[in-house]
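Chemist: Return a 3D structure for these sequence lines:
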Amino acid sequence: MRTCLLLVVSILAIVTTVTTVTTVTTVAADAPRPNVIVIMADDLGFSDVGCYGGEINTPVLDGLAAKGMRLTQFTNTGRCCPTRASLFTGLYSHRAGIGHMVNDRGYPAYLGRLNDRCATIAELLTPAGYDTLMVGKWHVGTDAPNWPRQRGFTRFYGQPTGGGSYFTRKTDRPFVLDDKPYEPTEPEPATYYKTDDYTDFALRLLNEQRAGGKPFYLHLCYTAPHWPLHAPEADIERYLATYQDGWDVIRERRHAKQKALGLFASDVVLSPRASEAKAWTEVPEKARADWVRRMAIHAAMVDIMDRNIGRVVAWLRETGQFDNTLIVFLSDNGASAEVVDRGESGSVIGAKGSFAGFNQPWANASNTPFRRWKSIVHEGGIATPFIAHWPTGIPAGRIVHQVGHVIDVVPTVIDLAGVTYPTAIGDRALAPLDGISLRSVLTTGTVQPHVPLFWEHEGNRAVRRGDWKLVAQNGKDWELYNLASDRSELHDLVKERSEIAEELITAWQAWAMDVGVVMPNEFKKKAK
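Modeler: Next up is the predicted model:
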């Protein structure tokens, strides 16, 4: 039997009110509608890019941040598939059918694909006159009926499932162009690298759509820096010296830089080193070179991604579309602590044939100053960099401490595009949006209140209302934090402020019932 969840009618009040219409309509605007490019990194830590505290060379992203806006409290769902489901639809991932990953687990919230009650951003923008392009990792539907073209995108190149080698397309995770498996007409070059390939196709599709004169929406989903750790040796070598001092020093340096940049107040404390990681001074000398190389490869992958984003920015400038293009950059979850060490015997980590991750100690550093990592919904798992750049619409150089979630991207984009969210598309009744538009935040830099936000992934769960966040790992007790004074989640107030904790527990239970959450122990019971 499903764990008892208390249904509270008042929770329905948190859902954003939407206009009741039955078709996608546009709203007249004096200014031209912006082009939109949403760029998503994969397993990027909160502090990896330079403008969020990192030492990795990311001049393109840093430049966009300097001339645009950074949000310091934007969040994802903590895992790749659910984040993408919410990012594409404006709904909580469970409501969209992807409460976990892309396997059907036998419940409506766990279909492993986008359901018929959600509309993708492409299904909203394409009828409104946009060319909608998808390049990279899709990961919200593995089989052909659930690929991007079947969900409204006009063009698609990439992998329905994502993952695999960076040095070849010849893997068990096929590439697709539009509706069919991609079969290149030329031999694969020896210098093939997936991040470059995704950018090549993004630019190709952008050039092809120009003739129609329509505004465009490009969803560019890189797989970098998700494992396997793969990068050209010359790029790796540039970072080997950077990480010789180990993860403890890197965490301290990043935290100091974050405060100097104004991302956090001076009293925000660096979380203790993860219990899964040794002090660097305790790491045997003979093991250090391997650890240094892992982080150097991760850094190289981020560096290469930044250079490729630079190619897209250069194209926008060359074609005269830079000023009226909104560019958004974020990550699908925090850095990954998954212990990955497989590959061909004798292969060097970072080279073709290797298959490794950078594992828990470096994930902890990448998520500075927070605790935990990917899949867990403490801040280290869900906090993401969020850079927004739009010369004609966003004031330059702002750091805004706005709370946000990936469910807010669709409402914001359609608001800027003058598109009203429908109650139905054809005979498909749609669930109302869960997210809210952050248009006024982007265009004015003014913080606005946010409706309560909720998370659940593999039994890890959380709710945030204002500055209060209630959070728990699967099978563990609830913890309560005031993020205004304790962003690193170090001082649990669940006993001192039990009345707030009880309110938030009730709210989370109501939300979980509403969206169809099934806890891990219930899946196990069903399996028996």
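Chemist: C-alpha from now on. contacts and neighbour counts both.
Modeler: Noted.
Chemist: Assumed Met513 was part of a helix.
Modeler: Yes. Secondary structure assignment places Met513 in a helix (DSSP: H, G, I helix; E, B strand; the rest coil).
Chemist: any idea how far it lies from Glu522?
Modeler: Distance of Met513 to Glu522, given as CA to CA, to the nearest Å: 14 Å.
Chemist: So between those two, which is more surrounded?
Modeler: Higher neighbour count among Met513 and Glu522: Met513, with 17 against 12, using other CA atoms under 10 Å.
Chemist: Just want to check the distance between that one and Ala507.
Modeler: Counting by CA to CA, the gap between Met513 and Ala507 amounts to 10 Å.
Chemist: again with Arg428
Modeler: Distance of Arg428 to Ala507, computed by CA to CA: 29 Å.
Chemist: Please say which of the two ends up with more neighbours.
Modeler: Neighbours per residue, other CA under 10 Å: of Arg428 and Ala507, the larger number sits with Ala507, 25 against 13.
Chemist: The more buried one belongs to a strand?
Modeler: No. With three-state DSSP as the criterion, Ala507 is helix rather than part of a strand.
Chemist: All the helices of the stretch 351-500 of the chain, in order from the start?
Modeler: Shown for the stretch 351-500 of the chain, the helices assigned by DSSP state H, counting those that start in this stretch span residues 359-366, 379-382, 409-417, 439-444, 498-515.
Chemist: Between these, which one is closest to Ala28.
Modeler: For those, distance to Ala28 was read as CA to CA. The smallest value, 9.6 Å, belongs to helix 409-417.
Chemist: Now do that closest one: which elements does it pack against?
Modeler: helix 80-89, helix 121-125, helix 439-444 (3 or more CA pairs under 8 Å, 6 or more residues apart in numbering; DSSP states H and E).
Chemist: Proceed likewise with the subsequent sequence, for comparison:
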Amino acid sequence: MKRRSLLLGTATLLSMTAMAQQGKQPNIVLIMVDDMGYSDLGCYGGEIPTPNLDNLAKQGVRFTHFCNTGRSCPSRASLLTGLYPQQAGIGMMSEDPHSAEDHGVHGYMGFLNRNCVTMAEVLKEAGYHTYMAGKWHVGMHGQEKWPLQRGFDHFYGILSGASSYLRPHGDRNLTLDNQQLPPPDQPYYTTDAFTDYALKFVDERPKDGKPYFLYLAYNAPHWPLHAKQADIDKFVGKYRKGWQKIREARMKRMIKMGLIDKSWGLAQWEGRQWDELTEEEQIELDRRMAVYAAQVHCMDYNVGRLLNYLKEKGEAENTLVIFLSDNGACAEPHREKGFGTVDMINDPDEWVKPSYGLPWAQVSNTPYRKYKVRAYEGGTSTPLIISWPEKYAEYDGELRHTRAFLPDIMATFIDASGATYPKTYHGGNEIIPLVGTSMFPILTNPDVELHEYIFGEHFDNCVVWWKNWKAVKDQASKNWELFNLDKDRTERVDLSREEPKILKQMTDKWKEWADTHYVYPKSK
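Modeler: Predicted coordinates:
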């Protein structure tokens, strides 16, 4: 069936928000996980037990083609502001403890600029209490860049891009509101602690009848491999089947669920076959994946804690929950065994090592090509769940194949809350117009098309989606490739030579976008 185009302008979007004001504003909960692959959740075909997210999906809708920017910090910038990341100031990397990342131009400042507004700033103006727990990663050098100065009433978490799960310390420590904290008492685990504070903030909010917005940004399952032993023990030995068998089993489940088309097959495998490994290597790689699975499993348990709280308080029906991952699974440092050695697992002093390696990242992104950073589907495809039982429980876990992307989440929250996206803010600064469009029309009409084109660029990984086509220029190439996603979403057949007119049309549009959205220049 041909999709009906719905390209909403600002005026139309604002008229839609009037609908939200006719009823009680919903609470809004946004849950983002870090570096989790497309097929890691049970409801997306994975073998890792994620019963709470599976149940959440049954109360709403799963998206099969939601697009991210390929990496954590630009994805968070785009998510929080409803803009392309370069418009918000984080086209490359965000500030980290020893990295300012300011290239002296609008698109590459390394922190959220003052020509954008965050979800918290917008929803606060609509009467919401605003809370955040977890990973910030959109600016840290100077308190004016911290969450409380960008609209949140309370914050607990890490300002940097990565930290120890077991003992965040040093310059990758914890922050409560505007206060830097010493290393936490033991035992400690970030996934649990972030949830503890999220529940604390919500439970202790003023009893004034106003709704709340909660942004819960887990660092799981980003490296390092840190997990609770009881969770690890559930998975050790289960991955001795090897990369190929786990991947093939995921694909079969995904086909059965309707998430993918059988004709696409699996993307090209980049490494050795499992049976080429020694027994010692298999044992080590099984353990790495077991810890990763434990991180995902614990995250799901904590999502369950939050969802149970909503039920106990009688708030579940009128709470809009969106769950997603910031990008595809992470293959860094692009070696078979990943960062570090297996004996570094659960070293509380580590904040990078170890990781689970490139082949497991490919498994996490089943069936798609590549991984985090790259513009192929394995890097830019995100599992996304929308649940609002009062409005959409009737859809009972249905799939939506319409393409959407990160800025649409801001627009969706505006639609739900009746908020107004401002033209000026921050003392009169002009605010860049919203890029996103509310996703609610997709939920009620699967044939709606929100965007004619979606664009992206990160470290010279360039991409444009149009209808059933996708054009990609990889960081390792000077040439654009072209793929027909209806027939080949695993991007195995480059059609750039067969369809030069389509490719030119798409790349011309990409250049037009890049020239008007601060992609260039990249530095002074």
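Chemist: Can you lay out the helices of the stretch 351-500 of the first structure as CSV showing distance to Asn35 of the first structure?
Modeler: Written out in CSV, the entries for the helices of the stretch 351-500 of the first structure read as follows (distance: least, CA to CA, whole Å):
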stretch, distance to Asn35 of the first structure
helix 359-366, 31
helix 379-382, 27
helix 409-417, 9
helix 439-444, 15
helix 498-515, 32
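Chemist: Tell me which of those helices sits most buried.
Modeler: Ranked by mean neighbour count under mean count of other CA atoms under 10 Å, the helices of the stretch 351-500 of the first structure are led by helix 379-382, which reaches a mean of 30.
Chemist: That one against the second structure, how far on average?
Modeler: Per the superposition on the second structure, helix 379-382 of the first structure and its aligned residues are separated by 0.3 Å on average (mean CA distance after the TM-score superposition for the first structure).
Chemist: how about that helix, aligned to which bit of the second structure?
Modeler: Under the alignment (TM-score structural alignment), helix 379-382 of the first structure falls on residues 377-380 in the second structure.
Chemist: same question, stretch 114-125 of the first structure
Modeler: Stretch 114-125 of the first structure corresponds to residues 112-123 in the second structure, going by TM-score structural alignment.
Chemist: now do the same end-to-end measure for the matching stretch.
Modeler: Chord length of stretch 112-123 of the second structure, first to last residue, is 17 Å (CA to CA).
Chemist: got the contact list for that stretch?
Modeler: Outside of stretch 112-123 of the second structure, the residues within contact range by CA atoms under 8 Å, 6 or more residues apart in numbering are 77, 80-83, 87-90, 129-130, 138-139, 145, 150-152, 213, 410, 413-414, 417, 419-422, 425-426, 429-432.
Chemist: Same check on stretch 282-301 of the second structure?
Modeler: Outside of stretch 282-301 of the second structure, the residues within contact range by CA under 8 Å, 6+ apart are 36, 40, 48-53, 191, 218, 220-221, 225-228, 231-232, 234-240, 242, 274, 337, 342, 355-356, 360.
Chemist: Try it again at 6 Å.
Modeler: Contact partners of stretch 282-301 of the second structure, identified using CA atoms under 6 Å, 6 or more residues apart in numbering, comprise 50, 52, 221, 227, 231-232, 235-236, 239-240, 356.
Chemist: Among the contacts of stretch 112-123 of the second structure, which ones are in strands?
Modeler: Among these, the members found in strands (DSSP state E) are 129-130, 213, 425, 429-430.
Chemist: Could you export those as CSV, including distance to Ser325 of the second structure?
Modeler: Shown next, in CSV, are those (distance: CA to CA, whole Å):
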residue, distance to Ser325 of the second structure
His129, 24
Thr130, 21
Phe213, 18
Tyr425, 29
Asn429, 31
Glu430, 30
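Chemist: Buried ones among the residues you listed?
Modeler: Neighbour-count burial (16 or more other CA atoms under 10 Å) is assigned, among those, to 129-130, 213, 425.
Chemist: Widest-spaced pair of these?
Modeler: Pairwise distances across these peak at 19.8 Å for Phe213 and Tyr425 (criterion: CA to CA).
Chemist: Contacts only, for the residue nearest to the spatial centre of the second structure.
Modeler: Computing the C-alpha centroid of the second structure and ranking residues by CA atoms, centre = their mean puts Asp326 first, at 1.9 Å. By CA under 6 Å, 6+ apart, the contact set of Asp326 of the second structure is 34, 72, 75.
Chemist: In the first structure, which residues correspond to the longest helix seen in the second structure?
Modeler: Secondary structure of the second structure read by DSSP state H shows that its longest helix is helix 279-312. Matched against the first structure by TM-score structural alignment, helix 279-312 of the second structure falls on residues 285-318.
Chemist: mean distance, that stretch to its aligned residues in the second structure?
Modeler: Per the superposition on the second structure, stretch 285-318 of the first structure and its aligned residues are separated by 0.5 Å on average (mean CA distance after the TM-score superposition for the first structure).
Chemist: ranges for the strands of the stretch 51-200 of the first structure?
Modeler: Assigned strands in the stretch 51-200 of the first structure, in chain order: 69-75, 131-137, 155-159, 176-177, 180-181 (criterion: DSSP state E, counting those that start in this stretch).
Chemist: how close does the second one sit to the second structure?
Modeler: Just to be clear, that refers to strand 131-137 of the first structure. Following superposition, strand 131-137 of the first structure is found to deviate from the second structure by 0.8 Å on average (mean CA distance after the TM-score superposition for the first structure).
Chemist: Tell me which other helices or strands that strand touches.
Modeler: Secondary structure elements in contact with strand 131-137 of the first structure, counted by 3 or more CA pairs under 6 Å, 6 or more residues apart in numbering; DSSP states H and E, are strand 155-159, strand 216-221.
Chemist: how big is the angle separating it from helix 80-89?
Modeler: Orientation of strand 131-137 of the first structure against helix 80-89 (axes from the mean of the first three to the mean of the last three CA atoms, to 10 degrees) gives an angle of 170 degrees.
Chemist: How about the third one?
Modeler: Angle, strand 155-159 of the first structure to helix 80-89, by the same axes, to 10 degrees: 170 degrees.
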